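**Q** Coordinates for the following, if possible.
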Amino acid sequence: MAGITNAPFRVLCREQGAGLFVCEMITTRALVERNVKTMRMIRFAESERPRSIQLYGVDPDVVGRAVRMIVEEDLADHIDLNFGCPVPKVTRRGGGSALPYKRNLLRRILRAAVANAGPLPVTIKMRKGIDDDHLTYLDAGRIAAEEGVAAVALHARTARQHYGGVADWEAIARLKETVQEIPVLGNGDIWCADDALRMVRQTGCDGVVVGRGCLGRPWLFRDLENAFNGSSERARPTLGEVAAVMFRHAEGLTGCFDAEKSAISDFRKHVGWYLKGFTVGSELRRELATADSLDGLRAGLDKLERDEPWPPNTDTPRGKSGERAKVHLPDGWLDDPWDCGVPQDAESDVSGG
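**A** As a prediction, the model looks like this:
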C-alpha cells in the first residue's frame, strides 16, 4: 500500500468507521537519519488517534534506534513492523517477506523493537514465507509471541505469490492454533465486509487487516464496522457521492506534496479504483486520469452522472495481481535459516522512505 495510505486517504477511511489505520511503510534507517521525505511521510492529521507508524528494517540496532526515536519524540502511538513486503528492492536486501526466513535475525529485530518501545504496542505483519518450499509463518508467529509482540497479522500468501492466486485462509487458522498467547489477524482477499466475517468464522482469527480491498473504497470501513456490530447495512454511495470523496482526496493530497500538480499526478492512480463498475465513458475516464490541476479534476467530476447508483458485483479484486517467477534474495540467503548476520548495505537502496 506504498503511495496509498498517506494522511489524506487515512482521514477519509477513518471518517467511515473504527479501526487502526497505519501509515505507509518507511525504513528505519531513513527515520533515524531524518530523511526529509520520510519525515514528511510520518506526519499525521490532527484528527488521527491512535497514530500508527509502519517500519521496515533489517538491522536490529537501527530498528531499536528508530523505535526509541518514535517513543522519545512522541511520533506515534503504535508501531507495526513490516515483514510482508514482497517487492524486489526490499527482498533482495533481506527485508520484508524475505527476513522471517532468518529466524534468529527476526528474533533480534523484535527484541530490539519491543525493548525500546516502552508503553507503545509493537505488532508485526508477515507472509506465509518466501515460497511453498520455504514457509516461515509458524516459526515467526512463535518468535513474535515469545518476544513480547502485541499481535501478529498474516497475509496468507507467499512472497513468490506476490498478489496472485487465492489467499490461503487455512494458513491463518493454523497460525491461530499455533499462536494462542497473542491476537492473530488475517489478511488476504477481503473485498467486502462479508468476506471479513467469513474469514473470522473459518479461521478463528481475532480480527482482519485490509489492504487492496479499500482502494477507491474508504467506505469499506463503515461496512466492516457495521458487519462486526451485527448490522446488515452496507454503504452504497451514488456516483455523485463518490465524486465528492474523490475531490476531497485530491485536495487533501496537496498538503502532502510541494505542488498541486504533483498532488494531482499522484491522485491519478486512484481514479480507476473509485470509478470501478460505474458507467463512465472512456473519454471522461481519460480526462479524469490526466487532469493536472484541482480545477481540471473538478471540471471532469462535474460531468459525471451524479445520481447513478452504486454498481452491483464490484466486490472483486482491486490493485496489483499476479505471481512472480522468483523472489529476489541476497546471495546465499537460503543457505542457513538460523544465521543472524545483517546483509551488507541492507537498506542502502531504500533509505529514502
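**Q** going forward, measure contacts between C-alpha atoms and count neighbours the same way
**A** Will do.
**Q** if you go through this protein in chain order, where are the helices?
**A** Counting by DSSP state H, the chain has helices at residues 7-16, 28-32, 36-41, 60-72, 88-91, 103-117, 137-146, 169-178, 193-203, 220-228, 239-253, 260-275, 282-289, 294-301.
**Q** ranking those helices by burial, who's on top?
**A** helix 28-32 (a mean of 25; mean count of other C-alpha atoms under 10 Å).
**Q** what's it packed up against?
**A** helix 36-41, helix 60-72 (3 or more C-alpha pairs under 8 Å, 6 or more residues apart in numbering; DSSP states H and E).
**Q** Let's have those in TSV, adding distance to Gln202.
**A** Formatted as TSV, the helices and strands packed on helix 28-32 follow (distance: least, C-alpha to C-alpha, whole Å):
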stretch	distance to Gln202
helix 36-41	36
helix 60-72	35
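**Q** re the thing from before, kindly reformat the helices of the chain as JSON lines containing distance to His78.
**A** Putting these into JSON lines (distance: least, C-alpha to C-alpha, whole Å) gives the following:
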{"stretch": "helix 7-16", "distance to His78": "15"}
{"stretch": "helix 28-32", "distance to His78": "15"}
{"stretch": "helix 36-41", "distance to His78": "16"}
{"stretch": "helix 60-72", "distance to His78": "9"}
{"stretch": "helix 88-91", "distance to His78": "23"}
{"stretch": "helix 103-117", "distance to His78": "9"}
{"stretch": "helix 137-146", "distance to His78": "16"}
{"stretch": "helix 169-178", "distance to His78": "22"}
{"stretch": "helix 193-203", "distance to His78": "23"}
{"stretch": "helix 220-228", "distance to His78": "20"}
{"stretch": "helix 239-253", "distance to His78": "24"}
{"stretch": "helix 260-275", "distance to His78": "27"}
{"stretch": "helix 282-289", "distance to His78": "35"}
{"stretch": "helix 294-301", "distance to His78": "34"}
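**Q** Quick one: closest of these to Asp345.
**A** helix 28-32 (10.8 Å; C-alpha to C-alpha).
**Q** can you tell which of the helices of the chain is closest to Ile53?
**A** That would be helix 60-72 among the helices of the chain, by C-alpha to C-alpha, at 8.8 Å.
**Q** another one to check against the first:
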Amino acid sequence: MVPPVKPVRLGNINVPVPVVLSPMAGVTNWPFRVLCEGYGPEGLYVAEMVTARALVARNPKAFRLCRFAPGERVRSLQLYGVDPVIMERAVHMVVDYDGADHIDLNFGCPVPKVTRHGGGSALPWKLDLFTELIHRVVGVCGPAGIPVTAKIRVGIDAEHETFLEAAHIAQEEGCAAVTLHARTTAEYYGGHSDWDRISQLVQAVDIPVFGNGDIWTAEDALAMIRQTGCAGVAIGRGCQGRPWLFADIRHAFEGSDRREEPNLGQVGRVMKKHVRMLVDFYDGDERMAVHDMRKHVAWYLKGFGVGGATRRAFMDCETLAGFDGQVDQLDQDMPYPQAVADKPRGRVRYARKVRLPQGWLDSRTTTHEERQALFGADPMDASY
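**A** Have a look, this model is predicted:
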C-alpha cells in the first residue's frame, strides 16, 4: 500500500512531490542536480553547502557553487556559518542579486573541522546563537518572499539531544520546514538512523518535517513515510552514482512497481553526460571536470564487475577524450548489480570523537568570550 503523499507548501513555493535531494559537499553542484531532477519528480534539488563567510568575501569558488542551471525549477541554496552577522550579510547578497528561490540552513554537518568551531550539528546546542542566526536570516528572506528551512540532527550524542528544541525554535522564528537526519553527531554515518525520532518530531511541530537517513531504495522512502508520518523524504548518500533513484521514488509514489535497472552501457552514457556538464561547470576546464568525476565513477561502477585495472584507468584520466575512451571499453551489456542495489553507499563509519569548542557543553548559551572566540575563528573559511 502506498502511503498518502501530499504536496508541501514552503512559502510561495509549491513542492508537488515532497522529495528532496539533500545538499552534499562536493556532490550536489548543478550538473548532478540536473541529472537527478531529470529523473525525478517535481521536488527540491538543493545545492551543496556554501559557506557564508566565503560568499561575503566574494570567493570565486563560492560563487561557482551558487550557480544554477537555466532549467532548474526551484533554485535551492544551502548556507552555513556560525556568526549570525556574517550569515545575515550573506543572505542579503543572495536576496539583492536574486540568487535563490529557497534557502536551507545547515545545522546537520558532523564533520570535525566544522563542529570543533561550533558549526553544523554542534550549533543547536547553543540556544541563543541558534535562535539569533535563524531570526536574522528569516528577517532578510521573509520580506523577499524566500522561504527558509533548516537541516538538523538528533543532537550531539545520546546525552545531548537538541532536535526537539531546535525544531520548535525554527518553527517559532519562521522556518517553513525542517529536515531531520535521524542520527547524532557522534553516530556520524554509522549504524542505522533512528526513524522513531522523525516520528517524534512530526508529532511535536506544526511545520512540515522531511525525514533523512538510510533511504537506499524507493521502498525505503515509502517505508519512512509510512512509519513516521513525515511530509516528505530527503535523499543523501543513496543517490550517489544513482541519480535514477529519483525515478524509482517517483514511480513508487505513483503506485508503480517500475524500477530503473540500467545496464553498464546505459550507466556509461549517464557518466558521459555528467562529465560534460562538469566541463561546463568548470568553465571549460576538462582536467578539473574529469578529476571531479573520479568519485562519481567509483559510485557509478559500484557492484559492476569491471576490475581494478579499469577503475584505476578512470582515475588516471586527464581529458574528456580519455574519459570517453574508458567508458567505451566497458562491457555495454553487463546487467545492473542487484546485489548492491539496496546497500549503503558513501561513508558508513561512526565518529571517532565529537570535536567541540572547549567547554561547549557546559551551558546552553554562549558567553561574550565564547562568541569572540567563535567569530574570530569562524570555520566557514573564506578561502575554501
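**Q** What does the superposition give as a TM-score?
**A** Here the TM-score for the pair of chains, by TM-score structural alignment, normalised by the length of structure 1, is 0.97; 352 aligned residues with a C-alpha RMSD of 1.3 Å.
**Q** Can you tell me what Cys205 of structure 1 aligns to in structure 2?
**A** Here Cys205 of structure 1 is matched to Cys230 in structure 2, going by TM-score structural alignment.
**Q** residue contacts, the aligned partner of Ala30 of structure 1 in structure 2?
**A** Using TM-score structural alignment, the partner of Ala30 of structure 1 in structure 2 is Ala54. By C-alpha atoms under 8 Å, 6 or more residues apart in numbering, Ala54 of structure 2 lies in contact with 62, 380-384.
**Q** just the buried members of those?
**A** By neighbour count, with 16 or more other C-alpha atoms under 10 Å, the contacts of Ala54 of structure 2 hold 62, 380-382 as buried.
**Q** Return the member of the residues you listed nearest to His181 of structure 2.
**A** Nearest member of the buried ones among the contacts of Ala54 of structure 2 to His181 of structure 2, counting by C-alpha to C-alpha, is Met380, at 21.5 Å.
**Q** check contacts around the closest one.
**A** 51-54, 80-82, 114.
**Q** okay, those in a markdown table with distance to Ile156 of structure 2 next?
**A** Formatted as a markdown table, these follow (distance: C-alpha to C-alpha, whole Å):
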| residue | distance to Ile156 of structure 2 |
| --- | --- |
| Thr51 | 21 |
| Ala52 | 23 |
| Arg53 | 24 |
| Ala54 | 26 |
| Tyr80 | 17 |
| Gly81 | 17 |
| Val82 | 16 |
| Val114 | 13 |
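**Q** which of those residues sit farthest apart?
**A** Ala54 and Val114, at 14.3 Å, using C-alpha to C-alpha across the contacts of Met380 of structure 2.
**Q** which one's the longest strand in structure 2?
**A** strand 148-157 (DSSP state E).
**Q** which residues make contact with that one from outside it?
**A** 102-108, 121-122, 124-125, 137-138, 141, 161-163, 166, 170, 174-187, 197, 354.
**Q** Mind checking which of those land in strands?
**A** 102-107, 161, 177-184.
**Q** What range does stretch 84-97 of structure 2 cover in structure 1?
**A** Going by TM-score structural alignment, stretch 84-97 of structure 2 sits over residues 60-73 in structure 1.
**Q** Give me the distance from that stretch to the chain's centre.
**A** Mean-position distance between stretch 60-73 of structure 1 and its chain equals 21 Å (C-alpha atoms, centre = their mean, to the nearest Å).
**Q** what's the answer for stretch 329-338 of structure 1, then?
**A** The answer for stretch 329-338 of structure 1 is 26 Å, by C-alpha atoms, centre = their mean.
**Q** Next, the contact list for Trp191 of structure 1, please.
**A** Here Trp191 of structure 1 is in contact with 212-214, 315-317 (criterion: C-alpha under 8 Å, 6+ apart).
**Q** out of those, who has the most neighbours?
**A** Gly213 (22 neighbours; other C-alpha atoms under 10 Å).
**Q** Pretty sure it sits against Lys320.
**A** No: when contacts are counted by C-alpha atoms under 8 Å, Gly213 of structure 1 is not listed as touching Lys320 (10.9 Å).
**Q** ok, Arg324 of structure 1 - how many residues close by?
**A** 16.
**Q** Nearest residue to it in space, please, no chain neighbours.
**A** Arg160 (5.3 Å; C-alpha to C-alpha, 6 or more residues apart in numbering).
**Q** on that earlier part again, how far away is the match of Cys205 of structure 1 from Gly108 of structure 2?
**A** Using C-alpha to C-alpha, to the nearest Å, one obtains 18 Å as the distance from Cys230 of structure 2 to Gly108 of structure 2.
**Q** Between these two, which has more neighbouring residues?
**A** Neighbours were counted for Cys230 of structure 2 and for Gly108 using other C-alpha under 10 Å; Gly108 has more, 29 against 25.
**Q** What does the more buried one correspond to in structure 1?
**A** In structure 1, Gly108 of structure 2 lands on Gly84 (TM-score structural alignment).
**Q** Pick the one among the contacts of Ala54 of structure 2 closest to Val270 of structure 2.
**A** Using C-alpha to C-alpha, the contacts of Ala54 of structure 2 come closest to Val270 of structure 2 at Ala62, 26.5 Å.
**Q** Without its sequence neighbours, what residue ends up closest to the closest one?
**A** Leu55 is the one closest to Ala62 of structure 2 (C-alpha to C-alpha, 6+ apart), at 5.6 Å.
**Q** my read: the one you found touches Arg64, true?
**A** No: under the criterion of C-alpha under 8 Å, Leu55 of structure 2 is not in contact with Arg64, lying 10.2 Å apart.
**Q** in stretch 119-130 of structure 1, what's buried?
**A** 120-130.
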